[in-house]
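> Attaching a predicted model along with its sequence, questions to come.
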Amino acid sequence: MDSTQAVLDFVNHGHERYLPHLSIDCVIFSYHEQQLKILLIRYYNQSKWSLPGGFIAKDETLTQAANRILAEKTQINNLFLRQFQVFGDSPARLNELGAREVHNATYAKVNVALDENSWLAKRTLSIGYYALVGYLDVVVTPEYLVDEYCWREVTNIPPLLFDHQEIIESALLTLRSQIYQQPIGYNLLLEKFTLPEIHALYETILGKQFDRRNFRKKLLALGLVRQLDERRNIGPHRSPFLYEFDTENYRRALEEGAVLGF
């Protein structure tokens, strides 16, 4: 089945395979060059951007659907994934006519116009998930109805469709609230890192500064990272030790409530 036929089949028969009125939107976080970034897409014939997302198959759990959607977008399986909120109060979601006009602009690529009875034209609630991925691990797969992908820094998000700005803001608040109880750094840093690198990561996510010495003492006292017999040569007389996460200690600390409070 070619791309056009696949889209037409989705429009005409998708309600037989997927749950109508319920979708998943994914806020995919990554960390690169000391910036927290989000993966965005721009659909055909749209000036505004969107979060990656999709519908839930009738034989899938929510988590299975979220993992499938993310694997399709990033080519990564078994991501760090958390559900954080359901969205349905936005005027953009209540305005079925406006939503249908947005969809029709994109589906014009296959010469389709949704009428008011289309399953895609009805009010849809969205379940928000956030994921943490390694920036260099992501391989974005081109999609027929998507014109462009980009990584954007969280403080420089372009205009978005529907309530996707609200979804991003909620995901960021959740990420910040969970950074002390979840292995956030483990999923965003390289396998081996320097202490200044993990220090910069936490400052970037939380948007505030920490005393470098206290941060190092707390991190080492909890046994969450261990020093390696390797150094990174970053310049003359600058070869800091490399560290890695002690995953067993990290898991135990989280279970026992030994959270990272700086």
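Noted; the coordinates are in hand. Note that the structure is a prediction, hence the values are computed from the model and not measured.

> can we go C-alpha only for contacts and neighbour counts from here?
Will do.

> can you pull the buried residues of the one helix or strand Leu22 maps to?
Element membership for Leu22 (DSSP states H and E) is strand 18-32. Within strand 18-32, the residues that count as buried by 16 or more other Cα atoms under 10 Å are 18-31.

> Roughly how far does the closest residue to Val133 other than its chain neighbours sit from Leu195?
Nearest-residue entry for Val133: Ser30, 5.3 Å, with adjacent residues in sequence omitted and distances by Cα to Cα, 6 or more residues apart in numbering. To Leu195, Ser30 is 19 Å away according to Cα to Cα, to the nearest Å.

> Pasting the second one now:
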Amino acid sequence: MTKRYPTAEVLAQANDTFLDSVSVDCVILAFHQGSLKVLLNKFKISDKWMLPGGFVHIDENVDDAANRILKFRVGIADLYLKQFHLFGNCDRTRKEESLKMLDSWGITPENGHWFLKRFVSMGYYALVEYSKASISIDESVEEVGWYDLDKLPELYADHGAIVEKAINTIRIQIGIVPIGYELLPEKFTMPELRLIYEAILGYELDRRNFQRKMLSVGLINRLDEKRKNGAHKAPYLYSFNREKYEEASLGGVHLMPWTH
């Protein structure tokens, strides 16, 4: 299995391996048990959680680096992936945290070590169906897990700002980003779809108005099946008309006629 995190040997020779001062950070979103989730990982030597990310090889396209990182982390190639912002504040990382990481890898850095230099990071967001993700754990990582978007732990460096920027970007483009199409399984309920939009928008939506708007686009079909919910009234199941959905997406058609 290809390692996502560099070994001490690779770090020592990184000037010939990685693009100088450039990294990639990925906001990986999934929907599970009624909540929008963000995938995080944490080094053994750190008490702060991080977004999945990594460095860019000298002979590698930046988009290819993001896809490589995602494939390693969730086990899926060709996810819905969008580059959304370049994070370049001069104080976005702390030298003492980088020194601690190098020490844990058995490296005594000389002055000007490439790992201690200022990095700019290209931010990507990815949408993945939760049940299809197969999480991989590198031996350098203590833990990897999904966290509710509204209950994230303390994050490393500016990763909290990266998550916030990703959500704001999707919110602005909510009419054309296929969030339900990418996050939900083949069969889903209308409340599940509504919860995804509410998580992105940050407020509750009128149930009937939401359903009317979603069905008016003509990309969702109601099935002759219901979800069994015990004592509660069973809601109908729906599915996306995938052929029409992909045609609409390629043609730049609004996937949802969104208004308040």
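Okay, I see it. The structure presented is a predicted model; accordingly, all values stated were derived computationally and were not measured.

> Please look at the residue nearest to Val133 of structure 1 and Asp137 and confirm they touch.
No: at 9.8 Å, Ser30 of structure 1 does not count as touching Asp137 under the criterion of Cα atoms under 8 Å.

> picking up where we left off before, which part of structure 2 matches the strand holding Leu22 of structure 1?
Per TM-score structural alignment, the counterpart of strand 18-32 of structure 1 in structure 2 is residues 18-32.

> mean deviation (superposed) between the matching stretch and structure 1, please.
Superposing on structure 1 places stretch 18-32 of structure 2 at an average distance of 0.8 Å from its equivalents, by mean Cα distance after the TM-score superposition for structure 1.

> Could you find the closest non-adjacent residue to Arg216 of structure 1?
Leu195 (7.1 Å).

> What is the aligned counterpart of that neighbour in structure 2?
Checking TM-score structural alignment: Leu195 of structure 1 goes with Met190.

> Touching, its match and Phe240? I think so.
No: counting by Cα under 8 Å, Met190 of structure 2 stays clear of Phe240, with 11.4 Å between them.

> Give the buried residues for stretch 32-42 of structure 2.
Those would be 32, 35-42, for stretch 32-42 of structure 2 by 16+ other Cα under 10 Å.

> separation between Val177 of structure 2 and Arg92 of structure 2?
28 Å.

> So for these two, which sits in the more crowded spot?
Using other Cα atoms under 10 Å, the more surrounded residue of Val177 of structure 2 and Arg92 is Val177, with 19 against 16.

> Spatially central residue in structure 2, please.
Nearest to the mean C-alpha position of structure 2, by Cα atoms, centre = their mean, lies Ile28 at 1.4 Å.

> can you tell me which residue in structure 2 aligns to Glu248 of structure 1?
So, by TM-score structural alignment, Glu248 of structure 1 is matched to Glu243.

> so is its match in a helix, a strand, or just coil?
Using DSSP: H, G, I helix; E, B strand; the rest coil, the structure places Glu243 of structure 2 in helix.

> Burial check on it, number of neighbours?
9.

> the strands in structure 2, which residues?
All strands of structure 2, identified by DSSP state E, fall at 18-32, 35-43, 53-57, 80-87, 120-127, 141-148, 188-189, 220-226, 236-240.

> Tell me roughly how far the shortest one lies from structure 1 on average.
Plainly put, strand 188-189 of structure 2 ends up 0.9 Å away from its match in structure 1 on average once the two are laid over each other (mean Cα distance after the TM-score superposition for structure 1).

> now for that strand, which elements pack on it?
The contact analysis (3 or more Cα pairs under 8 Å, 6 or more residues apart in numbering; DSSP states H and E) places strand 188-189 of structure 2 against strand 236-240.

> any residues touching the strand it packs on, and which ones?
181, 186-190, 219-227 (Cα atoms under 8 Å, 6 or more residues apart in numbering).

> try stretch 110-117 of structure 2
11, 14-15, 20-21, 95, 98-99.

> what distance separates that stretch from the middle of the whole chain?
29 Å (Cα atoms, centre = their mean, to the nearest Å).

> Fine by me, we can end here.
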